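[1] how would this look folded up:
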Amino acid sequence: MLFNSVDFAVFLPLVFLAYWFVTQHNLKAQNILLLLASYLFYGWWDWRFLSLILFSTIIDYTIGLHLHKTNRSQKRKLLLWLSLLINLGFLGFFKYYNFFLDNLIEAFTFFGTPLQARSLSIILPVGISFYTFQTLSYTIDIYRRKMEPTHNFIAFAAFVSFFPQLVAGPIERAQNLLPQFFKPRKFNYTCAVDGLRQILWGLVKKVIVADSCARYANIIFDNSDDLTGSSLVLGAVFFAFQIYGDFSGYSDIAIGTARLFGFNLMKNFAFPYFSRDIAEFWRRWHISLSTWFRDYLYIPLGGSRGNTAMQVRNVFIIFVVSGFWHGANWTFIVWGGINALYFLPILLSGKNRRHLDDVASGKIYASFREISSIGFTFILTLLAWIFFRAENISHAWNYIQGIFSQSLFQVPNFDGFIPSKAVLGIVAIFVIVEWFGRTGVYAIEKLGLKWHPMVRLGFYYLLSLAVLLFSGQKQEFIYFQF
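    Now for the predicted structure:
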């Protein structure tokens, strides 16, 4: 079920009304309703994969209880490894089986020994990368004795399958989200209105910005061999705002939807394209995944401690694994490696914690130095995104070569260049709104709060109307494939 679909527009109000008007005085009934709604939401794509998420839920619920019962070091390690192997095993099979098989066949063929093996027609379960990491945070934190397991299976199952963030995050930690299923929840008008406002802004990002950019990004990337360097630059820009609007838009809708039901999810994006270096970008982009890898992989490996060789190793591991998490394609691995190369000089010079505040904090305009830093960081990010979007390594390399050619200074020549100027205008307005709202949780969090109520409502109605007008070019969210 897509957030930007008629199905969800009917589903959400029905669940909301049942939640607050039928089950509001019974916490257990609320959790059961959320569990059933979440399974309906997930099963809307393919009901067969409900068994997979249920199995994962039962496994980690049971392992969590046994981890807490025993103090024997060896048994606790065995239980943790069991959780890791089962969860990552499912993820590896569904997401990476054909990738490893194809590369194994190519390797044997290269050395003169053709290998006879057939790939499988495997359907990737929606959101498996997200809920797998979410359940793993539960067992790992119990193993580390940072939390105690729950004996309430309904609450745990609702935590694993919570529909607002089930298929594309934020990837919640058990320590943050699970306890919220045990607290009485009362309807809060202010929180609900704020949630609706954030949902609206998420739809603006997705439907108006991302989907509009997607149309021209697809045209340019699909025909990149025949286009000028200037056209290719525009294609990269369109994709940069497509993926940002698409993914951060999903997160905004998820967080806003959760607020309607009395839950607080973690912030997943913090205006990353206003970052002054790559280290800051990764503190602001897909925060739930970046911090997950930091806490459960990077720090256990030693983090930034140790000698230079260890620091380099750890940085490459964290970024390459992050790239591979996104998909079974060498393009994602190279994308991760490129970001590691970007990050290393900052880390080794001790400047990775330099920009912890908001850019131009307390000011309306940024300084020339800040603008230059933002521009340089955006260009680096843009070049890396080409690998993320390209079909393969060769496509990405040819695309970059095409940019740095004499045609870079020619007039763009792709189909639809004239109407694409309107989309560039939309992107420019979007960037301006984001800039003035960069200190908030989301861009329009505080916009218009001091306006006359009728003016403010008019503004929200105009945004809603714009979303409806642009909804004809509906596309799935990019991160569903991950």
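[2] alpha carbons only for contacts and neighbour counts from here, please
    OK.
[3] now the host helix or strand of Ile429: buried residues?
    Taking DSSP states H and E as the criterion, Ile429 maps to helix 417-436. If you call a residue buried by 16 or more other Cα atoms under 10 Å, then helix 417-436 has these buried ones: 420, 423-424, 426-427, 430-431, 434-436.
[4] out of the residues you listed, the closest to Ala192 would be?
    When those are compared for distance to Ala192 (Cα to Cα), Glu434 wins out at 22.1 Å.
[5] how about the closest one, nearest residue that isn't a chain neighbour?
    Leaving aside its sequence neighbours, Glu434 sits nearest to Ala443 (Cα to Cα, 6 or more residues apart in numbering; 5.0 Å).
[6] roughly how far out does whichever helix or strand comes after the helix holding Ile429 sit from the chain middle?
    Where DSSP H and E defines the elements, the next helix or strand beyond helix 417-436 is helix 453-470. For helix 453-470, the distance from its own C-alpha centre to the chain's C-alpha centre is 27 Å (Cα atoms, centre = their mean, to the nearest Å).
[7] one more sequence to fold, the one below, so I can look at both together:
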Amino acid sequence: MSFISLNFVTLFVCTFLLYYTLPPKYRKAILLLSSCIFIGYYHIAFLIIALLISLATFFLGKWVGQSKHEKDAKRIYISGLCFLITGWLAFRYANLLPGVHWLFPLGISFYTFQALSYLTEIYWKEEEPEENLADFMIYMLFFMKFLSGPIERARDMLPQLKSGKPVAYPSIVYGMKLIVVGLIKKLILADYISPYIDGIFNSIHTASGVQLLMACLLYPVELYGDFSGYTDIALGGACMLGFKLSPNFNRPFIAQTTAEFWRRWHMSLSFWVKDYLYLPLSSGMRRWGQWGVFLSLSLTFAGLGAWHGAGWNYIIYGLIQGLIIFYEMKTATIRNKIKNWIGNPLFTTLSILRTYLLFAFSLIFFRLESVSDALYYIRNISFSTHASWKEVSIGIPDHNCIVAGSALVLILVVLL
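    Sure thing, here's the model as predicted:
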């Protein structure tokens, strides 16, 4: 049930009307029922798996929190982590085995990460176990964030479920505005250029060098419009129901370094990875000095790549991010000297371009299905054409260029 579908619009409108016309005591039941319908619409197995993982996490959290001895709490916590991670890995990578074709459950990566953070916070004694099962199930399954996030922390969402505050009219209006912005990003920016970019990536062996170059340069824009547009719709719909979800994007294309880029791109995932993977790893490897930092970054971003998909191309995509960030850390002094030499405006512009180009380059491994295809793509990028320079448009009609370009300017200059 895509957000851009009549089925979802019908579900959301019904949820919205029931949410505000029925007595407030029924609101949680409405949210939980709507979430179950949203998940089960794809496949009943997806709903069953999500319910089982959510219930298991709820009771594991209570057992960890109620354990009187540290050893018992640690044993239950480790068992819970193994259960969640093993389940996620089984669904993610089972289809690589000969003769095995499993369905990858809808949203499992996102609610598994929520479950892992919830158990970890309780084990670290930074959060108390949730006592209300209905609240916890809505936190795990809330349909506006279920499909592709954002990844919510329990401490951010559960208090909102318990507050019982009436939803202010300005919140509903703001939510509508966010949905409109999301639709512009998705339908007018991403969807206008995606068929032509996909066409180049799907025919790399027949595309010219300049077509490969342009597809590489435009793909981050398509990805941003699609994912950020989805996020705005999710945040806007949640806002209309009285919930403030975590932002996922904050003008990522003005980032001057890759480290800053990841503080602005898919922020809920970036901060999750930093808090629960990078910081524990770097703390444990502190005695190794710079090699410890390098290894921590490599493992963190390799894991980030593996989270996106099953394949070495995704791991290489992640490793590229980690290597660039380590390089930026090592060359900070040199870059500051260059900044003082050429001046801040020019340095800022060049830094933004460098960051964008490096991200676009790394996405070649993300977008293509194999490492060999990615390497072929990189080797054949050039300014050469087969027939004429019209190939630089990669087949995008002038009308689409004008509309998508106007949408991009609107997003970057006016809306942001």
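[8] re the thing from before, how many neighbours does the residue nearest to Glu434 of structure 1 have?
    Using other Cα atoms under 10 Å, the number of residues around Ala443 of structure 1 comes to 22.
[9] now the helix holding Ile429 of structure 1, how far from the centre of its chain.
    From the chain centre to the centre of helix 417-436 of structure 1 is a distance of 22 Å (Cα atoms, centre = their mean).
[10] name the helix or strand for Phe249 of structure 2, please.
    Here Phe249 of structure 2, judged by DSSP H and E, is contained in no helix and no strand.
[11] what does it align to in structure 1?
    With TM-score structural alignment as the criterion, the equivalent of Phe249 of structure 2 in structure 1 is Phe269.
[12] please apply the same query to Gln321 of structure 2.
    Counting by TM-score structural alignment, Gln321 of structure 2 lines up with Asn339 in structure 1.
[13] what's the single longest helix in structure 1?
    If you go by DSSP state H, structure 1 has its longest helix at helix 73-110.
[14] residues in contact with the next helix-or-strand element following it?
    The C-terminal neighbour of helix 73-110 of structure 1 among helices and strands, as given by DSSP H and E, is helix 128-143. Residues outside helix 128-143 of structure 1 that contact it (Cα atoms under 8 Å, 6 or more residues apart in numbering): 56-57, 60, 63-64, 67-68, 76, 80, 83-84, 87-88, 91, 147-149, 160-161, 166-175, 325, 482.
[15] before we move on, what about stretch 251-270 of structure 2?
    Applying Cα under 8 Å, 6+ apart, the contact partners of stretch 251-270 of structure 2 are 150-152, 246-250, 271, 321, 324-325, 328, 348, 351-356, 359, 412, 416.
[16] give me the buried subset of those.
    150-152, 246-250, 271, 321, 324-325, 328, 348, 351-356, 359.
[17] let's see which of those end up in helices.
    Those of these lying in helices (DSSP H): 271, 321, 324-325, 328, 348, 351-356, 359.
[18] save these as TSV, and put in distance to Asp373 of structure 2 too.
    Shown next, in TSV, are these (distance: Cα to Cα, whole Å):
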residue	distance to Asp373 of structure 2
Phe271	31
Gln321	19
Ile324	22
Ile325	25
Glu328	28
Thr348	33
Ser351	29
Ile352	28
Leu353	25
Arg354	24
Thr355	23
Tyr356	22
Phe359	18
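[19] ok, so of the buried residues of helix 417-436 of structure 1, who is nearest Leu196 of structure 1?
    Among these, and counting by Cα to Cα, the member closest to Leu196 of structure 1 is Glu434, at 18.0 Å.
[20] so how far is Tyr273 of structure 1 from that closest one?
    As for Glu434 of structure 1, its distance to Tyr273 of structure 1 is 10 Å (criterion: Cα to Cα, to the nearest Å).
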